[in-house]
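Here is a sequence together with a model predicted from it:
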Amino acid sequence: MSLNKPNQQLRRDLTGSASDLKWSAVELMRIAERLSLAGNEPDAWALLKMCQVLQAAEEKLAGYADEVRDGRIVRERAE
């Protein structure tokens, strides 16, 4: 199924935001690792919890992008 321009843009926006969240989670995990190595376990755990939230949001957005691709979510043109 070919997507119209509004749906292509929606899918692109969703996948872009999902990628941004994934990148942010990876960077925060690196920071958490450094905090842990420095002995700051409470802050490291707090960052890991944030990573879990970001990863869950990334998965949701990626799922929505798949639904747009499959035609289950449709953006209509504004009149």
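Looks like it arrived, so ask away.

Please make it C-alpha for all contacts and neighbour counts, starting now.
Fine.

where do the strands sit along the protein?
Remark: strands of the chain are absent; assignment by DSSP state E.

dropping in the other structure now:
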Amino acid sequence: MAMVYSRNRPQKERINEHFAPDQQTRYLEVLDAAKRVYGGDIDAAKHWMSRPLKAFGGKAPDAMVTTSLETDTVIEFIRRLEHGFVA
């Protein structure tokens, strides 16, 4: 499978080409937010993004980049994690 590289991104942050261009952008937005939670650790952020969460009805955060609404839901969840407001 070919990989898509975003300009100014480390090779480790590559994205599978099965994402449409708008989904690639949303994926990177979620990845950046998740990296903040994990102190910049990309491996930990990607691992978290790949795990299904009850908060998202059993969907993994990286599967929630298909729409802006789902992506916004993940970003808001991450913001709540950063501020200690998860319920």
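Sure, I can see it. Quick caveat, the model's predicted, so the values are computed rather than measured.

Quick TM-score on the pair, please.
Once the chains are laid over each other, their TM-score by TM-score structural alignment, normalised by the length of structure 1 reads 0.34; 37 aligned residues with a CA RMSD of 3.1 Å.

Could you find the closest non-adjacent residue to S68 of structure 2?
Distances taken as CA to CA, 6 or more residues apart in numbering place R26 nearest to S68 of structure 2, at 7.5 Å, with adjacent residues excluded.

helices or strands up against the helix or strand that contains the one you found?
Under the criterion of DSSP states H and E, R26 of structure 2 resides in helix 21-37. Judged by 3 or more CA pairs under 8 Å, 6 or more residues apart in numbering; DSSP states H and E, helix 21-37 of structure 2 is in contact with helix 42-50, helix 68-83.

Mind putting those helices into CSV with mean neighbour count and distance to D22 of structure 2?
CSV is the format used below for the helices and strands packed on helix 21-37 of structure 2 (neighbours: other CA atoms under 10 Å; distance: least, CA to CA, whole Å):
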stretch, mean neighbour count, distance to D22 of structure 2
helix 42-50, 16, 18
helix 68-83, 16, 9
